[in-house]
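>>> only geometry, no sequence info:
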């Protein structure tokens, strides 16, 4: 998308659509008033007639009016008083939905909504992300019959927010790619496909990329990983990408679970909605999407991105409930449920990558537990960490980006739920606190590392039937967090 900043009167800006606001009392913003004055009261007449009342997110699209340079005017309600996170989201989504399919240039003035909490740069970033989301279409296996018209240029009326617009565009590109990967059918998006995509991006961006295949990991002693991957004809992979933007500093690490299809293994899932288990690699997709954003922006930070990928299938050589395996760390695990496979592939990837790179921080993201989705639904991802500073950074990044997380407990008392008579630990706890016991399991492989776990089981995809879609989360969270680290 092409960006520019305009500091003149809104009625003078040339655009295919001009966006201005009014509040719930009917009071026009400065730009809306300028448009109204130039059009001899056309805007105020629409308000007086009750065509729009200013409720948050409500819109009214008007045709060209004499005295206004723009071809259309979109009136947007801003509600009453200072915007909250919820109303701000409604407003930008409404604007994006209205203008995304208007071909050409969009000019937007949201300055009346800016506040200390939500400055103009924030509004600009959220608007661009919302336009990316509104324009997103999955076409890899179902091409559009004809290309839909779309806005391809944005003029921001107000402060110079060029940096925010550029960052938002890069985040939007990364999020859309993560959506593509998540939506891809599992017969195409295999561990090998993810490795090839990582190598392609690395070649384009100048990252280093190392792919460990299943046989190599088996020889290394990654018994937990192999216990999952061995049941499929698709060989598992651990993929490590490295971006160096800050000299010799220790890197920040991001890790994603990439189970490209999860049947549950021998602990077979029910058949209904099993197709949704192609989304069990959305953690990996978000890591790739984040690295695409990093490739666009080239921030001053060192990043190691890790993807641990396999299929979980119920073959004759698949792991059985009751099996005991030895992880790369040397700890043993009793596999009580083969459907708790995400933590098994993650633990060996964490051991491998933390041992190799000694990161400053490590954040893993995974569609790990239905228990987390039961607790938080589709709104917040679950955040687990004992590091208070890291928790604050991730919570702040989630609030700013709108890709929110909610902190859940990770206390020592929960560790006993993983006790086993036959191994150092079991791979599941009891029927309660399943999201926390899963995080407890991973914590045993991240000791002496500033580490956080983000369970994205709820927010990673949404909808049902023909509305089913990957969300691209948590790309906005991760990119905001890493860019804050860089700044």
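Done, it's in. The structure presented is a predicted model; accordingly, all values stated were derived computationally and were not measured.

>>> Only C-alpha atoms from now on, for both contacts and neighbour counts.
OK.

>>> List of residues touching the top helix by length along the chain?
Ranked by residue count, the top helix of the chain under DSSP state H comes out as helix 162-183. Applying CA atoms under 8 Å, 6 or more residues apart in numbering, the external contacts of helix 162-183 come out as 1, 3-5, 121-122, 124-126, 128-129, 132-133, 136, 138, 140, 189, 278-279, 281-282, 285-286, 288-294, 296-297, 469-473, 475-476, 479.

>>> Sort out which of those residues are in strands and list them.
3, 4, 5, 469, 470 (DSSP state E).

>>> ok, and the most crowded of these?
When the ones in strands among the contacts of helix 162-183 are compared by neighbour count (other CA atoms under 10 Å), residue 470 ends up highest, at 24 neighbours.

>>> List only buried entries from the contacts of helix 162-183.
Neighbour-count burial (16 or more other CA atoms under 10 Å) is assigned, among the contacts of helix 162-183, to 3, 5, 121-122, 124-126, 128-129, 132-133, 136, 138, 189, 278-279, 281-282, 285-286, 288-294, 296, 469-473, 475-476, 479.

>>> who does the helix or strand hosting residue 47 touch, helix- and strand-wise?
With elements taken from DSSP states H and E, the one containing residue 47 is helix 42-48. When contacts are defined as 3 or more CA pairs under 8 Å, 6 or more residues apart in numbering; DSSP states H and E, helix 42-48 sits against helix 30-38.

>>> ok, residue 113 - contacts?
Contacts of residue 113 (CA under 8 Å, 6+ apart): 78, 82, 83.

>>> tell me which residues of the next helix or strand after the helix holding residue 47 are tucked away?
Once helix 42-48 ends, the next helix or strand along the chain (criterion: DSSP H and E) is strand 59-62. Buried residues in strand 59-62, counted by 16+ other CA under 10 Å: 59, 60, 62.

>>> got another, please set it beside the one above:
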């Protein structure tokens, strides 16, 4: 979908969109249209339940007096409550409505709204941002779909004073959209298309943006003692991979300071230790020998949603030239049943040297993350680390599909993640950690087991991960099992892969770590 910004005009192509705030207060453009159409706007409002509340839409077909075949009234709600997030949701709803009626182009008049702190250029940029987020559709495998089911909207033009400023504001947001779309793409792909090695090939395209790519195969990981990650993938014919993506702030990779191998540390950007983001990348999860039920197993193509988010985040940060050093690490495996597959009861040794009794081979994501987290710390000594994973069904039981579960050893980091999530509409809810939960994963024959009892499953999974986090390293774990995929359309998120976490973590980096 093409998005453009232009000066205000009375001549527009396609649908004309004008704003109305709470209590039926017309914007300047809406009032002008009302006058030009002989009061059609006022009559339409009077004959409906439309009051200008946030998110309301009212369509006026073929009004006399103007060239546009359709006028769409957009409710913005109370001026004092207008936020960037609400404007993005409004943009998404507009796109949904325009596609539903088969519109191909539309013009949105954006005026200064008295009583709001957001300038018109910023309002236009946020509405455009939300519109583009909603425009995503994964349809590459649909070969016989009728035109009536395809997205029709091709052009959106925002008419606003100082269009060049609006364009500049939008361009900064557009880089984030590219990262979101990349995540949605890889998470939407079937497992015969996206597997560890092909995921890596998608990531290599980031090199054009200045991201350094390093890949560890099974031979390299075996030398580093990554028995936890390798154990998960040993039943698959696909080789497991550890993908490392480095963004050095300036876009020019710097050489790592070579120490004693695992102790090497990269100072990424501005002479400071980097931020680290680690993603679970189980490209397909059958459950292994502890095999899942057949019903719904096809959904396990998106069990690599955490890695997908890290990939999209790195794309977004590099695209907008974020002024900070960041490392993204993805543990990429397939969890398959096979004569060589890991068995319940096996004991594996992680890269940290800690031993793990594998009680359930379907609790595999934490094994992948254990070695990835350890590698991140031993290699980069990050100033903070956040991991993301579609880790447990238990978090969906706890929080539904409204919040991701947040676990953290650092209150400041947790508070920052909560605030960033609220700002972009990717909400998280902090869950507890504690010694009593930690004791639940003690093993009789190893340092720990990979599952606890049936109670507090998402918490014991987080406790397991915490055992691989060095004391003094700020760390947070986001369990996104309920958030990586949506069963229904939302204002800026079409049904399917959501890319949850890309916007959240981009906001976290921008507000708290960039210089």
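Sure thing, it's come through. Just so you know, these numbers come straight off a predicted model, no measurement behind them.

>>> before we move on, back to that, by neighbour count, which of the contacts of residue 113 of structure 1 wins?
residue 78 (31 neighbours).

>>> To which residue of structure 1 is residue 320 of structure 2 aligned?
Aligned counterpart of residue 320 of structure 2 in structure 1: residue 297 (TM-score structural alignment).

>>> ugh, wrong one, residue 429 of structure 2
Aligned partner of residue 429 of structure 2 by TM-score structural alignment: residue 406.

>>> Which of the buried ones among the contacts of helix 162-183 of structure 1 fall in helices?
121-122, 124-126, 128-129, 132-133, 282, 285-286, 288-294, 296, 475-476, 479.

>>> ok so, going back, so the match of residue 429 of structure 2 belongs to a strand, correct?
Yes: the assignment for residue 406 of structure 1 (DSSP: H, G, I helix; E, B strand; the rest coil) places it in a strand.

>>> looking at it, it is touching residue 382, isn't it?
Yes: the criterion here is CA atoms under 8 Å, and residue 406 of structure 1 meets it with residue 382 at 5.2 Å.

>>> Looking at the two, which one has more neighbours?
residue 382 (27 against 17).

>>> Could you measure from that one over to residue 460 of structure 1?
Distance, residue 382 of structure 1 to residue 460 of structure 1, by CA to CA, to the nearest Å: 12 Å.

>>> With residue 107 of structure 1 instead?
For residue 107 of structure 1 relative to residue 460 of structure 1 (CA to CA), the value is 32 Å.

>>> Over to residue 338 of structure 1?
Distance from residue 338 of structure 1 to residue 460 of structure 1, by CA to CA: 22 Å.

>>> Check residue 92 of structure 1 too.
When residue 92 of structure 1 is compared with residue 460 of structure 1 (using CA to CA), they lie 21 Å apart.

>>> got it, and residue 421 of structure 1?
35 Å.

>>> More neighbours: which of these two?
Shown here are residue 421 of structure 1 and residue 460; by other CA under 10 Å, residue 460 has more neighbours (27 against 8).

>>> Show me where structure 1 has its helices.
30-38, 42-48, 85-99, 120-135, 162-183, 191-205, 214-220, 223-229, 282-297, 342-357, 370-376, 388-401, 434-443, 475-486.

>>> mean per-residue distance, the fourth one to structure 2?
What it means is helix 120-135 of structure 1. Compared with structure 2 after fitting, helix 120-135 of structure 1 deviates on average by 4.1 Å (mean CA distance after the TM-score superposition for structure 1).

>>> who are the neighbours of that helix, in terms of helices and strands?
Counting by 3+ CA pairs under 8 Å, 6+ apart, the packing neighbours recorded for helix 120-135 of structure 1 are helix 85-99, helix 162-183.

>>> Now stretch 341-357 of structure 1: buried residues?
By 16+ other CA under 10 Å, the buried positions in stretch 341-357 of structure 1 come out as 341-354.

>>> likewise stretch 24-33 of structure 1?
24, 26, 27, 28, 29, 30, 31, 32, 33.

>>> Please dump the helices of structure 1 into TSV; it should also carry distance to residue 66 of structure 1 for every row.
Below are the helices of structure 1 laid out as TSV (distance: least, CA to CA, whole Å):
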stretch	distance to residue 66 of structure 1
helix 30-38	8
helix 42-48	10
helix 85-99	21
helix 120-135	28
helix 162-183	31
helix 191-205	48
helix 214-220	68
helix 223-229	66
helix 282-297	41
helix 342-357	61
helix 370-376	51
helix 388-401	39
helix 434-443	60
helix 475-486	41
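
>>> measure the residue mapped onto residue 469 of structure 1 from structure 2 to residue 218 of structure 2 for me?
Alignment note (TM-score structural alignment): residue 469 of structure 1 maps to residue 496 of structure 2. Residue 496 of structure 2 is 32 Å from residue 218 of structure 2, where distance means CA to CA.

>>> likewise residue 31 of structure 2?
66 Å.

>>> The residue lying closest to residue 353 of structure 2 once chain neighbours are set aside and residue 216 of structure 2: what is the separation?
Sequence neighbours aside, residue 225 is the residue nearest to residue 353 of structure 2 in space, at 7.8 Å (criterion: CA to CA, 6 or more residues apart in numbering). Residue 225 of structure 2 sits 12 Å away from residue 216 of structure 2, going by CA to CA.

>>> now residue 365 of structure 2
18 Å.

>>> can you check residue 184 of structure 2 too?
Applying CA to CA to residue 184 of structure 2 and residue 216 of structure 2 gives a distance of 25 Å.

>>> Neighbour count for those two, which is higher?
residue 184 (27 against 15).

>>> That one maps to what in structure 1?
Checking TM-score structural alignment: residue 184 of structure 2 goes with residue 179.

>>> okay but the residue nearest to residue 353 of structure 2 is in contact with residue 349, surely?
Yes: taking CA under 8 Å as the definition, residue 225 of structure 2 is a contact partner of residue 349 at 7.3 Å.

>>> just to revisit the earlier point, please identify the most buried of the helices and strands packed on helix 120-135 of structure 1.
Stretch with highest mean neighbour count among these: helix 162-183 (a mean of 24; mean count of other CA atoms under 10 Å).
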